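1. no FASTA, just this:
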């Protein structure tokens, strides 16, 4: 296990579900992060899929001490730097590029990059990465595919994301090569827009009860 993997795992702190969040209004970032943390999900991934994302990361990172704020959907070195400067404590990408690897090598902020195929996973392994995002999980073969990888590439572990919800999360968490899962079901868009922080806290509390087998 690399030092950056250890750092990333310490930030996630055994959390079974990492909320994957899309924020369209930065003012929602603080109450949303607080609701998730109250429910037991301190580590969150705010995706760079909206114009409000970087400001949302800044606010959550600065104002919610109990939260561990990460940035997701990072596609290049520029976004890596912007998200790090905004206060992200970890960076998540749907894939791996040489540019991203270079940015991560020069930064104290750990990278969780995505890989799907055995070739991509082996390339990441050669680059010293042994904890990867598996995305889009359901569309790429789901838990059965990851189970098949657990023997030939036994020293690489995953955070599968994509198509995962309360009903199938345990299919992944029961696998020996899965550390946690990522999912948006704990902070649905409609509940965020409605400001239903109590409802989101309740969903987070249920998700936090999921555990590795």
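-> Nice, I can see it. The structure displayed is predicted, hence computed values, not measured ones.
2. alpha carbons only for contacts and neighbour counts from here, please
-> Fine.
3. residues contacting residue 74?
-> 47-48, 80, 91-94 (Cα atoms under 8 Å, 6 or more residues apart in numbering).
4. Mind checking which of the residues you listed land in helices?
-> residue 80 (DSSP state H).
5. Buried among the contacts of residue 74? Need that as a selection in PyMOL.
-> Selection of buried members from these for PyMOL, criterion 16 or more other Cα atoms under 10 Å:
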select buried, resi 47+48+80+91+92+93+94
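6. Of the contacts of residue 74, which is the nearest to residue 112?
-> residue 92 (4.7 Å; Cα to Cα).
7. ok, now which ones touch the closest one?
-> Counting by Cα under 8 Å, 6+ apart, residue 92 makes contact with 45, 70-74, 111-114, 133.
8. got those residues as a markdown table, with secondary structure and distance to residue 100 columns?
-> Below are the contacts of residue 92 laid out as a markdown table (DSSP: H, G, I helix; E, B strand; the rest coil; distance: Cα to Cα, whole Å):
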| residue | secondary structure | distance to residue 100 |
| --- | --- | --- |
| 45 | strand | 18 |
| 70 | strand | 16 |
| 71 | strand | 14 |
| 72 | strand | 13 |
| 73 | coil | 12 |
| 74 | coil | 9 |
| 111 | strand | 9 |
| 112 | strand | 10 |
| 113 | coil | 9 |
| 114 | strand | 11 |
| 133 | strand | 14 |
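9. Second structure for comparison follows:
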């Protein structure tokens, strides 16, 4: 049986260098619910294996999963969930066989419904910001209230609060949170501040929408 999709703030780690372990520790300490390491990031599989072994309250998953081979690589490294940029039946089938939930990329109502019916655990609405952000997601949720949505693209703290208030399952947060392989004390402190602001905004929005 496939596990449920992680929700809340999902930090997207897409870097040009191998992600340091300090990045994981700071994000988790700041209350981030899940960390997505894209397979395009150098050392992604090694980071997934280390962070999964470290345990903790945050789920660790792989992003930019586009093929069944990507599924096998990610699951072999210990990914607890997968994130795709598009809706691929082959990827969803492979993930289903492995029992790993997929946050499946889609944008239009037809794509969102298709992803859900093909077995997505939640649907990553991407790119949400260019499609109209909160107004677009509000319009989509009206006829599809049963599908858990995870808007991604241009998400900062105010946007996260708004999406939570709309009843979204979570948000994917990329460059506004993790834009570099932070290693210095100042960079890590800045990352912690941004992550804490995002998680606090999500909680506030969830209370507003309850």
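-> Cool, the structure landed. No experiment lies behind these values; they were computed from the predicted model shown.
10. Once they're superposed, tell me the TM-score.
-> Once the chains are laid over each other, their TM-score by TM-score structural alignment, normalised by the length of structure 2 reads 0.86; 202 aligned residues with a Cα RMSD of 2.1 Å.
11. just the contacts of residue 74 of structure 1 now: which is nearest residue 65 of structure 1?
-> residue 91 (18.3 Å).
12. what's the counterpart of the closest one in structure 2?
-> Aligned by TM-score structural alignment, residue 91 of structure 1 pairs with residue 82 of structure 2.
13. just residue 117 of structure 1 next, same as before
-> Looks like residue 117 of structure 1 aligns to residue 108 there (TM-score structural alignment).
14. try residue 144 of structure 1
-> Aligned by TM-score structural alignment, residue 144 of structure 1 pairs with residue 135 of structure 2.
15. Contacts for the host helix or strand of that match next, please.
-> Applying DSSP states H and E as the criterion places residue 135 of structure 2 in helix 133-141. With Cα under 8 Å, 6+ apart as the test, helix 133-141 of structure 2 has contacts from 109, 128, 147, 151, 159, 162-163, 166.
16. And for the match of residue 117 of structure 1, the neighbour number?
-> By the criterion of other Cα atoms under 10 Å, residue 108 of structure 2 has 13 neighbours.
17. Over to residue 102 of structure 1?
-> Residue 102 of structure 1, neighbours per other Cα under 10 Å, totals 11.
18. Name the nearest residue to it, sequence neighbours excluded.
-> residue 77 (7.9 Å; Cα to Cα, 6 or more residues apart in numbering).
19. likewise residue 15 of structure 2?
-> residue 41 (5.2 Å).
20. which residue lines up with the one you found in structure 1?
-> So residue 41 of structure 2 corresponds to residue 50, using TM-score structural alignment.
21. after the helix holding residue 135 of structure 2 comes which helix or strand?
-> Next along the chain from helix 133-141 of structure 2, counting by DSSP H and E, comes helix 157-165.
22. which bit of structure 1 covers that following helix?
-> Counting by TM-score structural alignment, helix 157-165 of structure 2 corresponds to residues 166-174.
23. Compute the first-to-last residue distance for that stretch.
-> End-to-end span of stretch 166-174 of structure 1 (Cα to Cα, to the nearest Å): 14 Å.
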